[in-house]
Structures are given as C-alpha cells and as structure tokens.
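Undergrad: just the structure for this:
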Amino acid sequence: MSDSLPAPNTSHLRAIEALYSGHHGWLYATLKRKLGNAMDAADLAQDTFTRILASQVTVIDQPRAYLTCVAKGILVNWYQRKALERAYLEALASVPAHEVPSPQAHFIVLETLHEIDAMLDALPPLVKRAFLLSQLHGLQYQAIAEQLGVSLITIKRYMKQAFMQCLMRVE
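TA: Sure thing, here's the model as predicted:
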C-alpha cells in the first residue's frame, strides 16, 4: 500500500488549476513582500497550493481570502521552524569545535527537533506543559500537579497522553 495522496478528482484538479493560474502570482508577490526573500516566497507559495491540493476542496468562494488563510498557517509553521533552527544554531555556537556535529548529523538533529516540535504542538496545552515540566525540568508528577493546580491522577493521564503521542510518532 502506498503512502501517497489519494488521486484528486477532475473537478478538484480544475478548481486548483484555476486557483493557481489566477492567484499564484498574487500570493507569491504577497509572500515575497512579507519575507523579503524570493526563494522562501516561492517555496511557501508552492507549499500553500500543495496543501490545498491535498485538502480536496473543490469550491472556493473567496480565493484570496482562502489562500491568505492557508498561507498564514504555513507561514506560522515556517517561522516556528526558523526559530527552532536559530535556537539550535545558537546552542551549537557554544559547543567546542571538535564536538560540532557533521553536516549530516546537523540535518538529522534539525529534522528530529522539527518532529518533536510538531508532536508537542499536537498536544493540548496543559498536557504539553506537564510533559515539558517532567522531561525538561525533571519535576516529579506531584510537583507538576501542584504547579498546574490539578490532581495527581490528572497529571498521570496527561503524561500517558503525551507518551502515547510520542509512541505514535515513532511507529
């Protein structure tokens, strides 16, 4: 069985083709103005249309409003990804030169950080907070419960939910 997207129907393809031909230039120019970078703008415009193609939407009443909404979501993800990369590079700057990872290891670490970030973003806010307090700050479940103002059993449920999310990502 293939992991590819389902084949879009003909009406969907026509709708996306019309959307692309009618508004790609506008979206690209808008993103280029916002980012100040033609290559990133082209990539994000392409990502926007790819996401719309995958969505199977066939009727779009207000194309520019719809494109703006989809592009904003992609842009937010892009900014988060860039912030994560900057934080990693800043941390890496303090590492002795002989311990700096190879370019391949660097790429793998960044991809892993993005996957972890996406997994954490999929969690409800309190679950994410409990998980981070446990895993990054080393707090015991009781201390987390007190800090978040919830019961110990709730923290145990939160942690189970977070670990299940981690396991689903691994498989």
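Undergrad: C-alpha from now on. contacts and neighbour counts both.
TA: Noted.
Undergrad: assign the residue of the chain most remote from its centre to helix, strand or coil.
TA: Here the chain reaches farthest from its C-alpha mean at H98, the gap being 31.8 Å by CA atoms, centre = their mean. Here H98 is recorded as helix under DSSP: H, G, I helix; E, B strand; the rest coil.
Undergrad: gap between it and S134?
TA: 32 Å (CA to CA, to the nearest Å).
Undergrad: give me the number of residues near Q165?
TA: Q165 is flanked by 15 other residues according to other CA atoms under 10 Å.
Undergrad: OK, contacts around it?
TA: Under the criterion of CA atoms under 8 Å, 6 or more residues apart in numbering, the neighbours of Q165 are 119, 123.
Undergrad: cool, and Y20?
TA: Applying CA under 8 Å, 6+ apart to Y20 gives the contacts F49.
Undergrad: which stretch of helix or strand covers it?
TA: helix 10-35 (DSSP states H and E).
Undergrad: identify each buried residue in that helix, please.
TA: 12-13, 15-16, 19-20, 24, 27-29, 31-32 (16 or more other CA atoms under 10 Å).
Undergrad: next one: stretch 162-171
TA: Of all the residues in stretch 162-171, those buried under the rule 16+ other CA under 10 Å are A162.
Undergrad: check the offset of that stretch from the chain's centre.
TA: On the basis of CA atoms, centre = their mean, to the nearest Å, stretch 162-171 sits 16 Å off its chain's mean C-alpha point.
Undergrad: ok, now stretch 142-162?
TA: Using CA atoms, centre = their mean, the offset of stretch 142-162 from its chain centre is 26 Å.
Undergrad: elements contacting the longest helix seen in the chain?
TA: If you go by DSSP state H, the chain has its longest helix at helix 63-93. On a contact count with 3 or more CA pairs under 8 Å, 6 or more residues apart in numbering; DSSP states H and E, helix 63-93 meets helix 10-35, helix 38-55, helix 103-121.
Undergrad: please give me the structure for this one as well, since I'd like to look at both together:
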Amino acid sequence: MHTPPPSLRQTADLLYRDHHQWLRGWLSHKVGCTHQGADLAQDTFVRVLGSHELGRLDEPRAFLMTLAQRVLYSFWRRRNLENAWLEALAQQPENYAPSAEDYALVRDAIETLDRLLGDLPLRARKAFLMNRLEDMTHVEIARSLGVSLATIERDIKLAFTHCYLASLDAIPNGITEAPSSTRP
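TA: Sure thing, here's the model as predicted:
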C-alpha cells in the first residue's frame, strides 16, 4: 500500500521538532544571546511556514540555515540602523530625550525601511541610505564607495523605484486613484 506524502503542516511540525533546538543554539551563538537566538529561531520558522520549498526538502538543515542566515542579516541590518540612530541621538543636547512613543515610531520606521530595502543589492541600499539619511550628494557617495557617478545614480534610481513599487503593493485592491473632490 502506498503511503501519501506528509502534508506541509506535518513537514513543518517535523522540521520544528527535529531541528529547532539545534537552530536556536546556532543562532544564539551567532548573536551572543540565548533570548535573541530564540527569537531569531522563531522568525526563521515563520519563514519556513511561508516557504514554497517546504514540500520538497532534501537537506532540511541546509534549508533552515539559508532561511536563518537571511533572518540574521535582517537582524544585523536593523541593529546597525538602530545603533546609527542612537549615535545621532547621543549628539543631541543633553536635555533632549525622545519619548517612548517617538522611540517606537523610529524603530517601526527602521524596520519598514529595512523591509523595503532588504531585497536591493548592498551597494544600492548603501547609496540610497547615504543620500537620504546622511544627506550626501551623488558625487560624495560615488567617491566614498569608489564607483562612478553614473553607477550611483543608477543605484539610487533603482532604490527609489523599488520603494515606489513597494508602496503600490501596499495600496488596497480597488483603489486606483485619489478620491475626487466633493465640491459643487
């Protein structure tokens, strides 16, 4: 009698049971914190659930390692952005302290920016952030990154286009234009 292949849920459950502890330990070692490692392991398994490759795994640990490395890179990018913001904040006068709400808003903005730019090549992401956050000109960025001005202009255009297209994806279906005026 032929046994049907396991469902995607069963595969995910088995993957979690067999490899979660190993993955959590590996990530904890990478970030130097067991709690953060546990959070990153959970984030990795969230990505597992959304993966189209779940039904055809030959090497489960290699699959998990690939997803975990992506989660880890996103974590490091967000942490670097947050640290840059904290450094900029430290340059402010002593009596300036953001409220908890302001801090949460900035953290959300950083995470949104990271999500928006996460799929871009590293140089395009860097060029865009140098231009928008550090107010550097294209010429300064080209000099800093050691590439031509045309390359930087292309990279920044790519980043703007990427963000624009992502913003279109965020618009609910059915809305194609701004509401019309209701003036008589």
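Undergrad: still on that earlier bit, from D102 of the second structure, how far out is the residue mapped onto the residue farthest from the centre of the first structure from the second structure?
TA: Here H98 of the first structure is matched to N95 in the second structure, going by TM-score structural alignment. For N95 of the second structure, the distance to D102 of the second structure (CA to CA) stands at 15 Å.
Undergrad: ditto for R47 of the second structure
TA: Distance from R47 of the second structure to D102 of the second structure, counting by CA to CA: 29 Å.
Undergrad: check which residues of the longest helix of the first structure are buried.
TA: Quick answer for helix 63-93 of the first structure (16+ other CA under 10 Å): 64, 67-68, 70-71, 74-75, 81, 84-85.
Undergrad: go ahead and confirm L40 of the second structure touches Q69.
TA: No. If you go by CA atoms under 8 Å, L40 of the second structure and Q69 don't touch, sitting 9.8 Å apart.
Undergrad: between the two, what contacts are shared?
TA: What both L40 of the second structure and Q69 touch, as defined by CA under 8 Å, 6+ apart, is an empty set.
Undergrad: contact partners for D43 of the second structure?
TA: By CA under 8 Å, 6+ apart, D43 of the second structure lies in contact with V71.
Undergrad: from E82 of the second structure, how far off is it?
TA: 19 Å.
Undergrad: repeat for A41 of the second structure
TA: In terms of CA to CA, A41 of the second structure sits 21 Å off from E82 of the second structure.
Undergrad: same deal with L15 of the second structure?
TA: Counting by CA to CA, the gap from L15 of the second structure to E82 of the second structure is 33 Å.
Undergrad: for D169 of the second structure, same thing?
TA: For D169 of the second structure relative to E82 of the second structure (CA to CA), the value is 26 Å.
Undergrad: which bit of the first structure covers stretch 37-48 of the second structure?
TA: Using TM-score structural alignment, stretch 37-48 of the second structure pairs with 41-52 in the first structure.
Undergrad: residue contacts, whatever residue of the second structure lines up with A29 of the first structure?
TA: Residue correspondence to the second structure (TM-score structural alignment): A29 of the first structure is matched to G25. Contact analysis of G25 of the second structure by CA under 8 Å, 6+ apart lists 34, 37.
Undergrad: got the angle between the helix or strand where E153 of the second structure lies and helix 100-117?
TA: Assigned by DSSP H and E, E153 of the second structure falls within helix 149-170. Helix 149-170 of the second structure runs at 110 degrees relative to helix 100-117, counting by axes from the mean of the first three to the mean of the last three CA atoms, to 10 degrees.
Undergrad: what's the match for R64 of the first structure in the second structure?
TA: Matched by TM-score structural alignment, R64 of the first structure corresponds to R61 in the second structure.
Undergrad: tell me how far the closest residue in space to its match that isn't next to it in sequence lies from L129 of the second structure.
TA: With CA to CA, 6 or more residues apart in numbering as the criterion, R61 of the second structure has its nearest non-adjacent residue at 7.3 Å, and that residue is H19. If you measure H19 of the second structure against L129 of the second structure using CA to CA, the figure is 37 Å.
Undergrad: what does D108 of the second structure give?
TA: 16 Å.
Undergrad: one more: S167 of the second structure?
TA: 18 Å.
Undergrad: do the same with D119 of the second structure
TA: Going from D119 of the second structure to L129 of the second structure by CA to CA gives 14 Å.
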